[in-house]
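Chemist: all I have is the shape, not the residue letters:
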C-alpha cells in the first residue's frame, strides 16, 4: 500500500502538478465570485419576493420558511420593467459565472484532500464551510441551469429546492468569505504592488518565489501569506500558459456564455444571438402575436370548446356577489392600453407589447370594490402546468396599467397568448400574468 505522501494519492501535494494553482490565481477568481454570487443571492431573494409568497398559499411554492421569509415585501409595480431587469440579471449572470466557478473549484481541489483534516478550531471551521460551500454552489448552479434548460425536471418543486439550497450555500459562503477574503485581498494587492507578471514560470510561479507563498517575499521580509500553501505544487509540471493567460481563457468562456444567453431578454435580431438559451433564436411566428411564450394552449389543455364565445364566461366574485361576463360584454366596457413586457423566472423576457383590455380595478368595482381594490385571486382554464391559480396584491390590482387583456398589438389574443382573456400586470413575473382566465375573486385571500 503506498504511503500517504506518495504522489499517487490526492492527499499528497505532489499529486497536484499544475503550475497554475496558487494563492494569486485562486484569489482573483474568488474576488470575482464574491461580487457575482452576492448579486445572484440578492436578485434571487427579489425573485421570491416578486411572487408574493406570503400573500396566498397558491403563490407559495416554498412553505414553512419561518424566519427565512424576513425579507418579503409587497412587490411594487414601478418601474414596470423591474422584474425583467432583476431576473434577467440573476439568470444571465449565473450562466456567465459558470466558467469562473469551475476554474475556482479546480484551483482549490488540493485543499479538499489536504491532511490533517483540521489543525485548529478555525481551520476545522474553514474545512467544514468549504465542503458546504462546494456542495452548495454545485447544487445551486446545477439546479438553476437544469430549470432554465429543461423546464422543471425535479422531483417535487424547483422552488423549495433552490430556495433552501441557496440559504445553505450562502451560510457557508459568508463563513468562508469572513475567513478567506482578507487573505485574498492582501494576495492580489501584494502581487500588484510588486509588479508581478502572474506567469507560471520564474519567480512568480516557481516554488519558493513570491507567487508560491514562501516564507519570505522578494525583499527577504516575512511573507503575509502562510507557508507552505497547499495550492502550490512542490514539483510543478512545466508551464504551458501563464496564470494571466488562464484568467483570460476563463473570462473568454464567460463572455461567450454571456453573448449566447443575454439576447433572450429582447425581441428581434438580438434574440437570435441567444444560441444556447431556451427561448432564443427566431421569435415564434410573425405578426402581432409573434412573440415568446412559455407554455402553449395545447400544453395547458386549452381547446376551442372551452374558449368559444358561447362557452366561455368570466366569473367575478366580490363584496356584492358574483357577476358573469361574456367576452362581448367585456369589450363593451371602457378599455385601456398598456405597454408592458412579459418576463419569466427562467430569465427570458419580451420587449414591451401593447395590451388593451379592462383595468383590473374597474372589474373590482363591478363587484362592489369601488374605493380601494383588494387582493385578487385569479384562476385559469389550464389543465396542466404550475400556477393554474395565482394571487395579486391590492397595489397590483389598483395600478391603472394592470389589465384583463383582450387584445395585444392591435389584434385579438392568440390561443397561445391567453385567448379569450389574460392578466397583464407591470413588473410581475410571467406566471402571475395568468392566461385563459376563468374566474377572479376579489377580497381577503
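Modeler: That came through fine. Quick caveat, the model's predicted, so the values are computed rather than measured.

Chemist: only C-alpha atoms from now on, for both contacts and neighbour counts.
Modeler: Fine.

Chemist: tell me who's in contact with residue 299.
Modeler: Neighbouring residues of residue 299 by CA atoms under 8 Å, 6 or more residues apart in numbering: residue 384.

Chemist: ignore what I typed, I meant residue 338.
Modeler: Here residue 338 is in contact with 353-356, 401-403 (CA under 8 Å, 6+ apart).

Chemist: just give me the closest of those to residue 168.
Modeler: residue 402 (37.0 Å; CA to CA).

Chemist: what sits closest to that closest one if chain neighbours are left out?
Modeler: residue 425 (4.5 Å; CA to CA, 6 or more residues apart in numbering).

Chemist: structure two is appended below for comparative analysis:
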C-alpha cells in the first residue's frame, strides 16, 4: 500500500519493523506455549459467525431503540404505532442477543488469545494497525456487553451516561468489526465452509459453546417471551412480579410523587384549554386496551389499561391532528420527567391516558392519578404521574 506525499514522493505503510530481541521472548511469548489444537482458524471462524450475527442483531435493534427514544427530525415521519408489540419484540431481541453474545465472546477470545502473544508482535506498520483495530474491537465489545448486562440490573456504578455511551460504543464496535473482517477476509473465506479433515475435539467444543448459549438464552429470555417464563431463572426481572402484577422501574418514592396534591388536575393546552380533575376524567367516556409495557432493560409485560383516549382529550381542546405533544410529569427530576409524543401515537385509538390497570385504580408506583400508555413505544416514554399536556406544533 502506498501513499503519495505533498512533494510527489511515495512511502510504504507496510514496511517491515525491526524484530525485537529474542531475549524478550519469555513466558507466553515462547514458542509452543499454547498446545491446544483448538486455537486454530476454523474454530475461530465458526465462533466469529455466531458472534457476528449476535452483534449485528444487537446493533440494528439498538439503533431502533435509540431512534424511538430520541427520534431525529427525519425519522419522525416514519414512526408508527403498529405493530402494537413491535418494541417489545425488537428490544427483547436486543437484550437476548446481547446476553447470548457474552458466552460467545468468551469462547471466541479463548480461541484466538494466543495470537496476542505472536512473535514478532508487529511485523509491519500495517500489521501493527491491524492489531490496534483488534484491540479497539475487543475492548469496546467487552465494555458494551459489561455495561449492557449491568443495565438490565439497573446498576450504574460508573460516572458516564449509559445510553449515550452504549450508543457510541455500538458504532465503534461496528466500524472495528468491519475493519477486522476486511483484514481477515482471506482467512475467513478459506475456513468458512466445513473442512475436509475434521479436527478432533472441535465439534465437542463448539457443541459445548452452543449448549451454553442455549442455556443462557432459555433461562433469561422469559422476561420477554411469555412461553419461556417458566424457565426464567437467571433473568434480572420477572414481568409478573410487582404492584398490580407489573414490575416497576421507577417508584413513586424515587420520583418524589408519593403524595399527589389534593387539587391535582390535568391541564391540556390548545385553542380550547382544558383543566380536568380526576373526577372530570372519570366522567368522560372510558376505553380499555391490552397493551404491553416494554422496557429498555429487556423485560415486558401486557396489561389491561382503562382510561380516556388521548385523541378524545386533544379533540376537546381542539388540538390540530398533526401536533406534537410534550407530556409533563409531576416528578421534578429524572431524564424522562418531560417527554415528547409524535402525532402517530397521540392520535392512535389505543393510546390512553390511563386511570386504571387490570381492573384497579393505578397504584402510585404505576403513575396514579394518570399515566400515558401507547402502542409500540419504549416504557420510559409511557409517562407516569401526568400533570400537563402541551402542544409543540
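Modeler: Everything's here; your move. Given the structure is predicted, the values throughout are model-derived calculations rather than measurements.

Chemist: on that earlier part again, quick one: map the residue nearest to residue 402 of the first structure onto the second structure.
Modeler: Under the alignment (TM-score structural alignment), residue 425 of the first structure maps onto residue 374 of the second structure.

Chemist: residue 126 of the first structure too?
Modeler: So, by TM-score structural alignment, residue 126 of the first structure is matched to residue 130.

Chemist: repeat for residue 330 of the first structure
Modeler: Aligned partner of residue 330 of the first structure by TM-score structural alignment: residue 281.

Chemist: one more: residue 21 of the first structure?
Modeler: Per TM-score structural alignment, residue 21 of the first structure is aligned with residue 39.

Chemist: so what's that match up against?
Modeler: 110-112, 114.

Chemist: which residues touch the residue nearest the centre of the second structure?
Modeler: Nearest to the geometric centre of the second structure sits residue 62, at 4.5 Å (CA atoms, centre = their mean). Applying CA under 8 Å, 6+ apart to residue 62 of the second structure gives the contacts 91, 94, 167.

Chemist: do that again at 10 Å, thanks
Modeler: Applying CA atoms under 10 Å, 6 or more residues apart in numbering, we find residue 62 of the second structure in contact with 56, 68, 90-91, 93-95, 166-167, 170, 296.

Chemist: A strand includes it, no?
Modeler: No. Counting by DSSP: H, G, I helix; E, B strand; the rest coil, one finds residue 62 of the second structure to be helix, located in no strand.

Chemist: please tell me how far the match of residue 126 of the first structure sits from residue 180 of the second structure.
Modeler: Residue 130 of the second structure is 7 Å from residue 180 of the second structure, where distance means CA to CA, to the nearest Å.

Chemist: so where do the helices sit in the first structure?
Modeler: Under the criterion DSSP state H, helices of the first structure are mapped to 23-50, 82-96, 98-107, 109-112, 121-150, 158-193, 243-259, 297-300, 304-307, 327-331, 360-366, 394-398.

Chemist: save these as a markdown table, and put in distance to residue 421 of the first structure too.
Modeler: A markdown table is the format used below for those (distance: least, CA to CA, whole Å):
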| stretch | distance to residue 421 of the first structure |
| --- | --- |
| helix 23-50 | 23 |
| helix 82-96 | 22 |
| helix 98-107 | 40 |
| helix 109-112 | 54 |
| helix 121-150 | 27 |
| helix 158-193 | 28 |
| helix 243-259 | 36 |
| helix 297-300 | 13 |
| helix 304-307 | 9 |
| helix 327-331 | 8 |
| helix 360-366 | 12 |
| helix 394-398 | 16 |
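
Chemist: those: which one's closest to residue 437 of the first structure?
Modeler: helix 304-307 (9.9 Å).

Chemist: quick one: buried residues of stretch 408-417 of the first structure?
Modeler: Within stretch 408-417 of the first structure, the residues that count as buried by 16 or more other CA atoms under 10 Å are 408-409, 412-417.

Chemist: could you do stretch 217-236 of the second structure as well?
Modeler: So for stretch 217-236 of the second structure, counting by 16+ other CA under 10 Å, buried means 217-225, 229, 231-236.

Chemist: quick one: end-to-end distance for it.
Modeler: OK, stretch 217-236 of the second structure end separation, CA to CA: 13 Å.

Chemist: how far off centre is that stretch?
Modeler: 17 Å (CA atoms, centre = their mean, to the nearest Å).

Chemist: excluding chain neighbours, what is closest to the aligned residue in the second structure for residue 271 of the first structure?
Modeler: Using TM-score structural alignment, the equivalent of residue 271 of the first structure in the second structure is residue 229. Leaving aside its chain neighbours, residue 229 of the second structure sits nearest to residue 222 (4.0 Å; criterion: CA to CA, 6+ apart).
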